[in-house]
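Q: below is the structure, and that's it, no one-letter string:
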């Protein structure tokens, strides 16, 4: 029998597209509490069944199918930026390898243009022509149109020329997000891709006894078992230490740990690895949004996935990749970085996001080189003290001031030609490579 939560979601799915709904309407229609109705509406919003518009209310919308873009084509880019194709339709199926922001002279552009790259540029006709002639598609920002001669050239070469109303920085961020989310699989590995399904593992019921635990333990590789109640809902977990000195006839319900740590299928492997390693968990239950047990994920599954993740080749070059390539170690605990045009915002100074990524990458380099351990940055407190201009040569000096087996804190200073330009406090978690 479906739970009230599931009944409400089914009701929402049956509502015609474009209809308005509210907590009060659902509570009255299905005879449930307003709290239950509210939680179901939030779940429906998370899954794309409804959307909430300010001063309008909650509206039933058409569910968008999740697309797995293996190759980011220019046609996909056109959709992402809400753009308009001006010419070069025959090249829409070509794959984007990288994008370039044209905030530079034409002579400097030639160093960055490659075939099947995308030049993001404003209303500069000669630069648009130069890009097309050297194999790059063109995206014109700010809502500008292209000259008919440029459009004819794009049709002749089979290279798309597009326009969008967004500004250059916004477009670059949108494309970078698409490359990160859709192309770099190692950055978005989720629990759903690695956990062990229920039918392939062991679990116990509140009606079972310690004897049932001992039987399950004989054919399992771990000693922690989820415990379920009615409707297969997770209610606890039982471990080897819970049954020490207990008789076989004792109920599992009496010895189990209630409200155990758990994960859902849409949580990331990286985030769950923190919890498992930090708390010393051998196994963690995997549940649905209604708390129904779906399976388990073990520490071995997590470590294997993260090792595979690190070995997996990248299929696209993002801003993070470019930043990593530009960071050079010049001496012990000191790194340099040159600010290129792609790393700046509209004022010609370094983007705050780029500066944060430099801090992040420097932290990884420092701790990985010293400890040969995996790490995840948890928090960065960044203070931008002086403007960092295009072309600046930065010196980054990280200093570890607190470190334990499981965590580390660093003080990182960034110097430009004018002196101290930024300062950051970084907190991260460490875990041993397997």
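A: Received, thanks. Since the model is a prediction, treat every value here as computed from it, not as a measurement.
Q: going forward, measure contacts between C-alpha atoms and count neighbours the same way
A: Fine.
Q: isn't residue 288 right up against residue 262?
A: No: proximity of residue 288 to residue 262 does not meet the contact threshold set by C-alpha atoms under 8 Å, at 10.2 Å.
Q: the two: who's more crowded?
A: Shown here are residue 288 and residue 262; by other C-alpha atoms under 10 Å, residue 262 has more neighbours (21 against 15).
Q: all helices for the protein, in order.
A: 4-14, 23-30, 34-46, 74-80, 106-109, 125-133, 148-157, 168-178, 210-218, 252-255, 269-279, 299-311, 319-326, 352-371 (DSSP state H).
Q: mind giving me the packing neighbours of the third one?
A: Just to be clear, that refers to helix 34-46. With contacts taken as 3 or more C-alpha pairs under 8 Å, 6 or more residues apart in numbering; DSSP states H and E, helix 34-46 sits against helix 4-14, helix 23-30, strand 50-53.
Q: what about 7 Å?
A: Helix 34-46 is packed against helix 4-14, helix 23-30, with contacts defined by 3 or more C-alpha pairs under 7 Å, 6 or more residues apart in numbering; DSSP states H and E.
Q: let's have those helices in TSV, adding mean neighbour count and distance to residue 405.
A: Output for the helices and strands packed on helix 34-46, formatted as TSV (neighbours: other C-alpha atoms under 10 Å; distance: least, C-alpha to C-alpha, whole Å):
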stretch	mean neighbour count	distance to residue 405
helix 4-14	16	43
helix 23-30	15	48
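Q: next up, a structure to set beside the first:
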């Protein structure tokens, strides 16, 4: 039987796009507490089923497909620009294809305005009307209002007309920033992107005899299986070490390791990789908020995804991407690296940022280990002994030196020079991920 939390999520899924949702109403309709309803609505928001807008409320929206990462709904635009809805609330769930800045004559403006686009314009009532008739939403800048008949037209067509106190340039910059942030988020791989789903996962029940482990072991590529109770909640893990030498008629609950490490679907790949290296485990169960088994993620899944990421081009660049793209090995010595301090790598004083310095240390160390064919690293500790001010546009030489290396760990000393002068020194301790 589904839990109350799941029943509420199913109820939200059954609602029509554009429906308004409230904690009190759901609590009343499904006979649950307001606290339970609130938690389920927050989960629905995380899943992209609803959107909460200030001064409007929570509405059911269409869940966006992953390939539409560069698009926003009108509900999201309202949140970005801190605006208010003047009319057409029924269309807030719709997705905009592009936005147009209305800084031209009406005839020219209409050539660029089409259905599902967003016209950003000032208090030009005629432009508002023409855009709505074309099927385009309108965002009025400068905090201006519009005529009542325009609001009624927006309600009839279910096309949002909105207002914000920001100017046109600021609004365009804010929407561009939001799209850019989504491009960066697109590059982040989560557990549910690479996992083995529940239907294909191997698992055991707590009442199963140990001989069931031997049967699964013949079918699976790993020897570690989650153990679930009658409600499919993960209650333990069992490995070959737990069952060797034990009576095969004994129940799993007698030998399993209780309270195992688990992750959720939206846990990042980086976190799972660190957990597997740190704890030395090969399989981690994926659970929902009720601890019910949703699938598995294995070490092979993680390694395959890490290698795939390195081959993919970055679209939205983070600081780490900028550092990585600007560092390269010297031709005469492939273990020595060079980079240049770009404006994005500096602090407010115009010198190399401390955070970027640690990124340079990590990147140079990682490349040194790859050259030694030792695999990728997971940073355990970075000690910065000192860092001197380094001006913008300075050229730096980075010299990582392998002090000690074992099967699963490495210790690397890194020195950073500017024109043969030592400007920074650090020590990196890392655990290794075998390829």
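A: Okay, I see it. Nothing here was measured: the structure is a model prediction, and the numbers come from that model.
Q: any idea what the TM-score is?
A: Here the TM-score for the pair of chains, by TM-score structural alignment, normalised by the length of structure 1, is 0.62; 353 aligned residues with a C-alpha RMSD of 4.9 Å.
Q: what residue is smack in the middle of structure 1?
A: residue 188 (5.1 Å; C-alpha atoms, centre = their mean).
Q: how near is that one to residue 180 of structure 1?
A: 8 Å (C-alpha to C-alpha, to the nearest Å).
Q: what residues does residue 228 of structure 1 make contact with?
A: The contact partners of residue 228 of structure 1, by C-alpha atoms under 7 Å, 6 or more residues apart in numbering, come to 204, 205, 206, 234, 235, 236.
Q: just put these in JSON lines and tack on neighbour count and distance to residue 168 of structure 1.
A: JSON lines is the format used below for those (neighbours: other C-alpha atoms under 10 Å; distance: C-alpha to C-alpha, whole Å):
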{"residue": "204", "neighbour count": "22", "distance to residue 168 of structure 1": "56"}
{"residue": "205", "neighbour count": "23", "distance to residue 168 of structure 1": "57"}
{"residue": "206", "neighbour count": "18", "distance to residue 168 of structure 1": "59"}
{"residue": "234", "neighbour count": "27", "distance to residue 168 of structure 1": "49"}
{"residue": "235", "neighbour count": "21", "distance to residue 168 of structure 1": "51"}
{"residue": "236", "neighbour count": "24", "distance to residue 168 of structure 1": "52"}
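Q: please name whichever of the helices and strands packed on helix 34-46 of structure 1 is nearest to residue 249 of structure 1.
A: helix 4-14 (35.2 Å; C-alpha to C-alpha).
Q: how about the nearest residue to residue 349 of structure 1, chain neighbours excluded?
A: residue 389 (4.4 Å; C-alpha to C-alpha, 6 or more residues apart in numbering).
Q: for the one you found, the count of nearby residues, please.
A: There are 18 residues near residue 389 of structure 1, going by other C-alpha under 10 Å.
Q: quick one: contacts for it?
A: The contact partners of residue 389 of structure 1, by C-alpha under 7 Å, 6+ apart, come to 348, 349, 350.
Q: in a markdown table: those residues, plus distance to residue 41 of structure 1 and neighbour count.
A: Listed next are the contacts of residue 389 of structure 1 as a markdown table, based on distance: C-alpha to C-alpha, whole Å; neighbours: other C-alpha atoms under 10 Å:
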| residue | distance to residue 41 of structure 1 | neighbour count |
| --- | --- | --- |
| 348 | 44 | 16 |
| 349 | 43 | 18 |
| 350 | 41 | 22 |
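Q: let's have those in a markdown table, adding distance to residue 82 of structure 1.
A: Shown next, in a markdown table, are the contacts of residue 389 of structure 1 (distance: C-alpha to C-alpha, whole Å):
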| residue | distance to residue 82 of structure 1 |
| --- | --- |
| 348 | 26 |
| 349 | 27 |
| 350 | 27 |
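Q: which outside residues touch the lengthiest strand in structure 1?
A: For structure 1, the strand with the greatest residue count under DSSP state E is strand 419-431. Strand 419-431 of structure 1 is contacted by residues 373-388, 405-415 when judged by C-alpha under 7 Å, 6+ apart.
Q: 6 Å instead, please
A: Contact partners of strand 419-431 of structure 1, identified using C-alpha atoms under 6 Å, 6 or more residues apart in numbering, comprise 374-386, 406-415.
Q: now the buried members of the residues you listed.
A: With burial judged by 16 or more other C-alpha atoms under 10 Å, the buried subset of those is 374-377, 380, 382, 407-415.
Q: and these, which is closest to residue 212 of structure 1?
A: Nearest to residue 212 of structure 1 among these, with distances taken as C-alpha to C-alpha, is residue 374, at 38.1 Å.
Q: what's the closest of the contacts of residue 228 of structure 1 to residue 294 of structure 1?
A: Looking across these and measuring by C-alpha to C-alpha, the closest to residue 294 of structure 1 is residue 234, at 9.4 Å.
Q: hmm, back to that, which of the buried ones among the contacts of strand 419-431 of structure 1 fall in strands?
A: 374-377, 380, 382, 407-415.
Q: now for the residues you listed: which two are most distant?
A: 374 and 415 (27.3 Å).
Q: residue 264 of structure 1 maps to what in structure 2?
A: Structural alignment (TM-score structural alignment) places residue 264 of structure 1 against residue 264 in structure 2.
Q: in structure 1, what stretch matches stretch 292-308 of structure 2?
A: Using TM-score structural alignment, stretch 292-308 of structure 2 pairs with 292-308 in structure 1.
Q: ends of that stretch, how far apart?
A: End to end - C-alpha to C-alpha - stretch 292-308 of structure 1 spans 29 Å.
Q: all the strands of the stretch 151-300 of structure 1, residue numbers only.
A: 161-163, 196-197, 204-205, 225-228, 234-238, 257-258, 263-264, 283-287, 293-298 (DSSP state E, counting those that start in this stretch).
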